[in-house]
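S.K.: kindly return the folded structure for what I paste below:
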Amino acid sequence: MKKKSQMIREIEDVNDTVPAFSNHILRHVLLPELLGKEEEMILYWAGKALYRKLASSQALLEDKASFFSAAAWGELELIKEKRTELHYELLSPKMEKGRPFTLEAGFLSEWTEVETGCTTEATYEVVKKDPCTCRITVKWDPKDQVNLD
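M.R.: Down below sits the predicted model:
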């Protein structure tokens, strides 16, 4: 398994060599075209699947805010924690107005599901358009346990 510092360096190298324009074309032009009206639902489940794919890389997934920053998804901050809810604020200046945050919501949902052992659901609400800021709420029911085997 790679050490955290080595993985972070590799991510930073990718961020330095892959132009933001490439990410912009994929996220804001190609995905809406390919996914059409099902885009939000597909991105939510893609976010959950992406977390599962990366879960074996503990060094990469130690801290949510660091991961979001490394993935160029924006600045994530936990703003409120309740017994069965987490409330995040995501400042994402590279996100275009009107674009969905369901990929990020699905990713946080799965991460929380693994942490809590309960089925989770995440929703988002855009609260500011410039720079683009959204609130993501992750909820779970302690009675609804999942089998994580």
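
S.K.: going forward, measure contacts and count neighbours with C-alpha atoms only.
M.R.: Noted.

S.K.: please tell me how far the spatially most central residue of the chain sits from residue 91.
M.R.: Nearest residue to the geometric centre of the chain (C-alpha atoms, centre = their mean): residue 104, 2.7 Å. In this view, residue 104 and residue 91 are 12 Å apart by C-alpha to C-alpha, to the nearest Å.

S.K.: I have a second one here; can you model it like the first so I can compare?
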Amino acid sequence: MTVEEKQEVTSHQVSTFGVELLRDVLLPEILGKHSEEVMYWSGKHLARKFPVADEAELVSFFHEATWGYLTKQSESRTGVVFECSGEYIEKRLSLKETPSFSLEAGFLALQVEQQVKRRTESTYTIEKRKKKVTFTLKWEEFVK
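M.R.: All right, here's what the predicted structure looks like:
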């Protein structure tokens, strides 16, 4: 692919309709009651395949994956809170009553775990009125 062709491909907005069909319709039907857990662990698997070095790369990955715009809201000695918003989040929230963000939660959990070097888990809260998703990550404290 030439540079011009690559620029043309990246300049066009790519439709996320196919991804939405798989993620919000087909996979939940196939996985049934295990959908949330499988998507969470799938997110962790993706984090192993696509490690990021720091928060800036994490934010960039979310944007490139069309998962939304990720921003850190707060951090303490035992965890961190991220907010994800943007057009893709708004669209998913408008198309499905309760879309799953377990894939993103699992991805965040392992990426942060690798950075803080402590076992980390993530939960999420959908804030439909504010058109955003909040991810709360907690890690284990060091035992002295």
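
S.K.: quick one, helices of structure 2?
M.R.: With DSSP state H, the ranges of helices along structure 2 come out as 3-11, 17-20, 27-31, 35-49, 55-64, 87-95, 102-116.

S.K.: and these, which is most packed in?
M.R.: helix 102-116 (a mean of 23; mean count of other C-alpha atoms under 10 Å).

S.K.: that one: how far from the chain's middle?
M.R.: Offset of helix 102-116 of structure 2 from its chain centre (C-alpha atoms, centre = their mean, to the nearest Å): 9 Å.

S.K.: on average, how far is that helix from the matching bit in structure 1?
M.R.: Here helix 102-116 of structure 2, set against structure 1 after superposition, deviates by a mean of 0.5 Å using mean C-alpha distance after the TM-score superposition for structure 1.

S.K.: residues making contact with that helix?
M.R.: 36-37, 39-48, 51-54, 58, 67, 119-124, 135, 137, 139 (C-alpha atoms under 8 Å, 6 or more residues apart in numbering).

S.K.: one more time with 6 Å, if that's ok
M.R.: Contact partners of helix 102-116 of structure 2, identified using C-alpha atoms under 6 Å, 6 or more residues apart in numbering, comprise 36, 39, 40, 41, 43, 44, 47, 119, 120, 121, 122.

S.K.: of those residues, closest to residue 131 of structure 2?
M.R.: Relative to residue 131 of structure 2, the closest of the contacts of helix 102-116 of structure 2 is residue 122; by C-alpha to C-alpha it sits at 19.5 Å.

S.K.: for burial, what's the neighbour tally of the nearest residue to the closest one once chain neighbours are set aside?
M.R.: Counting by C-alpha to C-alpha, 6 or more residues apart in numbering, residue 137 is the residue found nearest to residue 122 of structure 2 once chain neighbours are left out, at 4.3 Å. Residues lying near residue 137 of structure 2 (other C-alpha atoms under 10 Å) number 22.

S.K.: surely residue 137 of structure 2 meets residue 124?
M.R.: No - using C-alpha atoms under 6 Å, residue 137 of structure 2 is not in contact with residue 124; the gap is 8.7 Å.

S.K.: list the buried residues in the longest strand seen in structure 1.
M.R.: If you go by DSSP state E, structure 1 has its longest strand at strand 132-145. For strand 132-145 of structure 1, a neighbour-count test (16 or more other C-alpha atoms under 10 Å) marks 132, 133, 134, 135, 136, 137, 138, 139, 140 as buried.

S.K.: out of these, which is nearest to residue 32 of structure 1?
M.R.: Top of the list for closeness to residue 32 of structure 1, among the buried residues of strand 132-145 of structure 1 and by C-alpha to C-alpha, is residue 132 at 18.3 Å.
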